[in-house]
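The following comprises the amino acid sequence and a computationally predicted model.
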Amino acid sequence: MTPTGKVYLIGAGPGDAELLTLRALRMLQSADAVVHDRLVSQDILDLAPAGVRMIPVGKAPKCHTVPQDRINEILAELAEQGLTVARLKGGDPLIFGRGSEEAAYLADRGLAVEYAPGITAAQGMAAATGIPLTHRGLATGVRYVTGHRAADQRLDLDWASLADTDTTLVVYMGAANISEIALNLMREGMPASLPVMAICAATTSQESRLISRLDQIGVDIRAQPMPAPVLFVIGRVVSLYQAGTGATGTAARRPAVAAGE
């Protein structure tokens, strides 16, 4: 009888291999098979053991070549063969990563799951750009929200709650809906001049940044589109940004605007 394997749900972080945790690296290097997303960098994939089975299951906007149901099945099938499976997910598997869905599927089948947390995109942005997520006098908290619904369903976020200038708002996967998001936030009282940063591929050599303001971000991102997924940081903390900060990426394309100007 083949012994049952296990699945490691590993956060690969925002892209820079140096931002992997020691736990994540240990799990990856002990794997028999690696099931990885599109956003996991090649530098991180190169850390897998030589000869290990590599299975790409990446998704792009409107292009899910491997549906989530099939990803769940692949993980279970490999573990049921007695393999140790590294499920590599960009960022953190429990922050908009569907890691909990995969874990529930595996648990229902009696398969062991262990986690390695990863640095989420918002934290990677902060480290790469120097924009803090909280800052005394500017932001007393931070909120992460998704800017995209499955099957392009309507966004039904609590706009009144989100329109809090004392809180930094980080919008994941929001490029397609950022104009609608900005409009709803302004309707609930957020100032039009509130600074916004759009960033993609944070911490990698492909990183790109754009500094705008709430009433302009929709226009600016259409004029200078970025590869998905794009992260948006909305709040007064963005006023602390200085172009050229960080070792990777491009300089800001629009000067930062302080809230209230």
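It's in.

use CA for all of it now, contacts and neighbours both
Will do.

what's the single longest helix in the protein?
Counting by DSSP state H, the longest helix found in the chain is helix 68-80.

helices or strands next to that one in the packing?
strand 6-11, strand 84-89, helix 99-108 (3 or more Cα pairs under 8 Å, 6 or more residues apart in numbering; DSSP states H and E).

Could you figure out how far that helix is turned away from strand 6-11?
130 degrees (axes from the mean of the first three to the mean of the last three Cα atoms, to 10 degrees).

Any figure for the gap between Ile117 and Gly13?
Ile isn't right for residue 117; it's Pro. 8 Å (Cα to Cα, to the nearest Å).

and for these two, which residues touch both?
Asp92 (Cα atoms under 8 Å, 6 or more residues apart in numbering).

of the two, who's got more company?
Per other Cα atoms under 10 Å, whichever of Pro117 and Gly13 has more neighbours is Gly13, with 30 against 21.

I'd like to know which of the helices and strands packed on helix 68-80 lies nearest to Gln123.
strand 6-11 (13.0 Å; Cα to Cα).

Counting by contacts, list what that closest one packs against.
So strand 6-11, by 3+ Cα pairs under 8 Å, 6+ apart, packs with helix 22-29, helix 68-80, strand 84-89, strand 112-116.

hang on, the earlier thing: what's the closest of the helices and strands packed on helix 68-80 to Glu73?
Nearest to Glu73, of the helices and strands packed on helix 68-80 and by Cα to Cα, is helix 99-108 at 8.5 Å.

Now do that closest one against strand 112-116: the angle between them, please.
160 degrees.

Quickly note the distance from Ser205 to Gly246.
11 Å.

Pick out whichever of the two has more residues nearby.
Taking neighbours as other Cα under 10 Å, Ser205 and Gly246 compare with Gly246 leading, 16 against 13.

residue boundaries of the strands in the stretch 51-200 of the chain?
Applying DSSP state E, counting those that start in this stretch to the stretch 51-200 of the chain gives strands spanning 53-56, 84-89, 112-116, 141-146, 167-172, 195-200.

With mean neighbour count and distance to Arg70 added, can I get the ones you listed in TSV?
Converted to TSV, the strands of the stretch 51-200 of the chain look like this (neighbours: other Cα atoms under 10 Å; distance: least, Cα to Cα, whole Å):
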stretch	mean neighbour count	distance to Arg70
strand 53-56	14	12
strand 84-89	26	14
strand 112-116	18	18
strand 141-146	15	23
strand 167-172	23	24
strand 195-200	26	28
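
between the longest helix of the chain and strand 84-89, how many degrees?
Using the same axes, to 10 degrees: helix 68-80 against strand 84-89 is 150 degrees.

Who are the contact partners of the closest residue to Asp166 other than its chain neighbours?
Once flanking residues are discounted, Asp166 sits nearest to Ala139: 4.7 Å by Cα to Cα, 6 or more residues apart in numbering. Counting by Cα under 8 Å, 6+ apart, Ala139 touches Leu133, Thr165, Asp166, Thr167, Thr168, Gly235, Arg236, Val237.

dropping in the other structure now:
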Amino acid sequence: MSTRPTNLQRLDSVGERRCPGIVYLVGAGPGDPELLTLRAARLLTQADTVVYDHLVGDGILGLIRKEADLIYVGKEKSCHTLPQGEINALIVRLARQGKQVVRLKGGDPFIFGRGGEEAEVLADEDIPFEIVPGVTAASGVSSYAGIPLTHRDYAQSCVFATGHLKDDSLDLDWVNLAHPRQTVVIYMGLGALPEICRQLMAHGRAANIPAAVVEQGTTDKQRVVTGTLTTLPQLVAERKMKSPCLIIIGEVVALQEKLQWFHPDATASLGHAAIA
């Protein structure tokens, strides 16, 4: 039977703490607290310090033990409470103080969550760390919107991309993103939606391909707007949709009306997010 490495058992062995501490890079999922992994939920009840991002909801923060220190580091578009370099330095400093740190991120740490960058710094500084995967927005939000990412009749592949690159450019691999019979999921792309649709059409994607934007997916504020590459930007503008949003492009979006199952108002009244 497999066991965790000794340096990852520190949070489980109460009273046997040694310096340095340890950092857990934890995925909080797309919003609904019930989508947390058991590992993530347990770590939140045991951490000394939780360093968390903008996309982590109140329902998840409510699971953190009262004695823990909470440090908000923002990470909204063009509005970062702390630059990434300072966040890296912060979690290293806390671990060297002997603390057991949960670095809590929306979605999954290794899917557009900068978890790879932070893990590199921890490794370079010889700080013990563990990665705790989370439900990424692509799978969680699409499921709650009633949009399957793959389907034998519509899409045999799925591609994840970000609409917000490190240098604020939008220099994506449009040729590959425009391939037929695939689903494209774009994170952090709401502000660039008109350009994204224009580029995909310019590189061969049909103008009438179904596309959707999902706002605050998996939460009681979820909104879904569907259209085509031609119509979607105007529909989103008319409804004044705001981040966080996920863009889904491909034939599978045509199934949304048929497969939608999550109705935020009705579900909330039944206590869907009662874990919070």
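On my side now, so go ahead. Just so we're clear, the structure is a prediction, and the values are computed from it rather than from any experiment.

In a markdown table: the helices and strands packed on helix 68-80 of structure 1, plus distance to Leu75 of structure 1.
Below are the helices and strands packed on helix 68-80 of structure 1 laid out as a markdown table (distance: least, Cα to Cα, whole Å):
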| stretch | distance to Leu75 of structure 1 |
| --- | --- |
| strand 6-11 | 7 |
| strand 84-89 | 7 |
| helix 99-108 | 8 |
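
Which of the helices and strands packed on strand 6-11 of structure 1 sits closest to Pro191 of structure 1?
For Pro191 of structure 1, the closest of the helices and strands packed on strand 6-11 of structure 1 is strand 84-89, at 35.5 Å, according to Cα to Cα.

now that closest one: which residue numbers in structure 2?
Using TM-score structural alignment, strand 84-89 of structure 1 lines up with residues 100-105 of structure 2.

Which position in structure 1 pairs with Val121 of structure 2?
Mapped onto structure 1 by TM-score structural alignment, Val121 of structure 2 lines up with Tyr105.

repeat for Ala212 of structure 2
By TM-score structural alignment, Ala212 of structure 2 lines up with Met197.

OK, contacts around its match?
Contacts of Met197 of structure 1 by Cα under 8 Å, 6+ apart are Arg209, Leu210, Ile211, Ser212, Arg213, Phe232, Val233, Ile234, Val238.

The last one and Arg53 of structure 1: what is the separation?
According to Cα to Cα, Val238 of structure 1 stands 42 Å off from Arg53 of structure 1.

And the first one, by the same measure?
According to Cα to Cα, Arg209 of structure 1 and Arg53 of structure 1 sit 35 Å apart.

swap in the third one?
Look at Ile211 of structure 1 and Arg53 of structure 1: by Cα to Cα, they are 41 Å apart.

Nearest residue to the aligned partner of Phe160 of structure 2 in structure 1 in space, please, no chain neighbours.
Per TM-score structural alignment, the equivalent position to Phe160 of structure 2 in structure 1 is Tyr144. Distance criterion Cα to Cα, 6+ apart; nearest residue to Tyr144 of structure 1, sequence neighbours excluded, is Val170 at 4.9 Å.

Which position in structure 2 pairs with that neighbour?
Using TM-score structural alignment, Val170 of structure 1 sits opposite Val185 in structure 2.

I'd say its match and Ile247 touch.
Yes. Counting by Cα atoms under 8 Å, Val185 of structure 2 sits close enough to Ile247 to count as a contact (5.7 Å).

nearest to Asp220 of structure 1, of the helices and strands packed on helix 68-80 of structure 1?
With Cα to Cα as the measure, strand 84-89 is the member of the helices and strands packed on helix 68-80 of structure 1 nearest Asp220 of structure 1 (29.6 Å).

can you pull the contacts of the residue nearest to Cys197 of structure 2 when sequence neighbours are not counted?
With Cα to Cα, 6+ apart as the criterion, Cys197 of structure 2 has its nearest non-adjacent residue at 5.2 Å, and that residue is Leu229. Listed by Cα under 8 Å, 6+ apart, the contact set of Leu229 of structure 2 reads Cys197, Arg198, Met201, Ala206, Ala207, Asn208, Ile209, Pro210, Ala211, Ile249.

Check Cys158 of structure 2 too.
With Cα under 8 Å, 6+ apart, Cys158 of structure 2 has these contacts: Leu149, Thr150, Gln182, Thr183, Val184, Val185.

how close does the third one sit to Arg223 of structure 2?
Counting by Cα to Cα, the gap between Gln182 of structure 2 and Arg223 of structure 2 amounts to 24 Å.

do the first one as well
To Arg223 of structure 2, Leu149 of structure 2 is 18 Å away according to Cα to Cα.

ditto for the fifth one
Per Cα to Cα, Val184 of structure 2 is found 19 Å from Arg223 of structure 2.

Same question for the fourth one.
For Thr183 of structure 2, the distance to Arg223 of structure 2 under the criterion Cα to Cα works out to 20 Å.

ok so, going back, now the longest helix of structure 1: buried residues?
For helix 68-80 of structure 1, a neighbour-count test (16 or more other Cα atoms under 10 Å) marks Gln68, Ile71, Asn72, Leu75, Ala76, Leu78, Ala79, Glu80 as buried.

okay, among these, which ones form the most distant pair?
Counting by Cα to Cα, the most remote pair of the buried residues of helix 68-80 of structure 1 is Gln68 and Glu80, 18.5 Å apart.

In space, what's closest to the aligned partner of Val141 of structure 2 in structure 1 - neighbours in sequence excluded?
Using TM-score structural alignment, the partner of Val141 of structure 2 in structure 1 is Met125. With sequence-adjacent residues excluded and distances taken as Cα to Cα, 6+ apart, Met125 of structure 1 is closest to Ala202, at 5.5 Å.

isn't the one you found right up against Thr120?
No. Ala202 of structure 1 is beyond contact range of Thr120, at 10.3 Å (criterion: Cα under 8 Å).

shared neighbours of the two, anything?
Pro14.

When those two are compared, which one has more neighbours?
Ranked by neighbour count (other Cα under 10 Å), Ala202 of structure 1 and Thr120 place Ala202 first, with 26 against 21.

do you know how far the residue nearest to Cys197 of structure 2 is from Ile247 of structure 2?
Leu229 of structure 2 sits 11 Å away from Ile247 of structure 2, taking Cα to Cα as the criterion.
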